[in-house]
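Q: could you look at this predicted model? Sequence included:
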Amino acid sequence: MNWDTIKGNWKQMTGKIKEEWGDLTDDEIKEAEGDRDQLIGKIQAKYGIAKEEAEKQVDAFVAKH
């Protein structure tokens, strides 16, 4: 799956995102609203990781869904 597909199905993907990054709140996921960079920023802030690591995690998530 690619990011455009995830963005287009954002409401359906929120559950899978919540499973992957359980510390993100529903509001944080909603705020990202399909924006890859927003999601990366929220993961980076919530988990205290580098941007590159957050990008790797998001890319891995996209690859498996």
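A: Ah, there it is.
Q: C-alpha only now, for contacts and for neighbours.
A: Noted.
Q: the helices in this structure, which residues?
A: 3-8, 10-20, 26-32, 36-47, 51-64 (DSSP state H).
Q: now do the buried residues in the first one.
A: Spelled out, that is helix 3-8. 3, 6-7 (16 or more other CA atoms under 10 Å).
Q: and the comparison structure, right after this:
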Amino acid sequence: MDAEQIKANWNKVKGDIKKQWGKLTDDDLAEAEGHRDYLIGKIQERYGIAKDEARRQLDEFEKKL
């Protein structure tokens, strides 16, 4: 699923995101609302990882969708 499909199916996808990254809050997901860069930043912040690692994890997640 690509970024545009994720935006279009945000309500369904955010449940899957919450399962993958449980430290993300409902507010984080509401703010992200399908915006990839914001989501990468929040994953980076909540998990204390580098931006490149957060991007890699999100890329892998998107491939599984």
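A: Great, that's in hand. All figures in this text were calculated on a predicted structure; none of them were measured in a lab.
Q: quick check: which of the helices of structure 1 is buried the most?
A: Across those, averaging neighbours per residue (mean count of other CA atoms under 10 Å) puts helix 36-47 on top, at a mean of 17.
Q: which outside residues touch that helix?
A: 3, 21, 23-24, 28-29, 31-32, 49-51, 54-55, 58 (CA atoms under 8 Å, 6 or more residues apart in numbering).
Q: again with stretch 54-65 of structure 1
A: So stretch 54-65 of structure 1 is contacted by 1-3, 6, 20, 40-41, 43-44 (CA under 8 Å, 6+ apart).
Q: just give me the closest of these to Q12 of structure 1.
A: I6 (8.6 Å; CA to CA).
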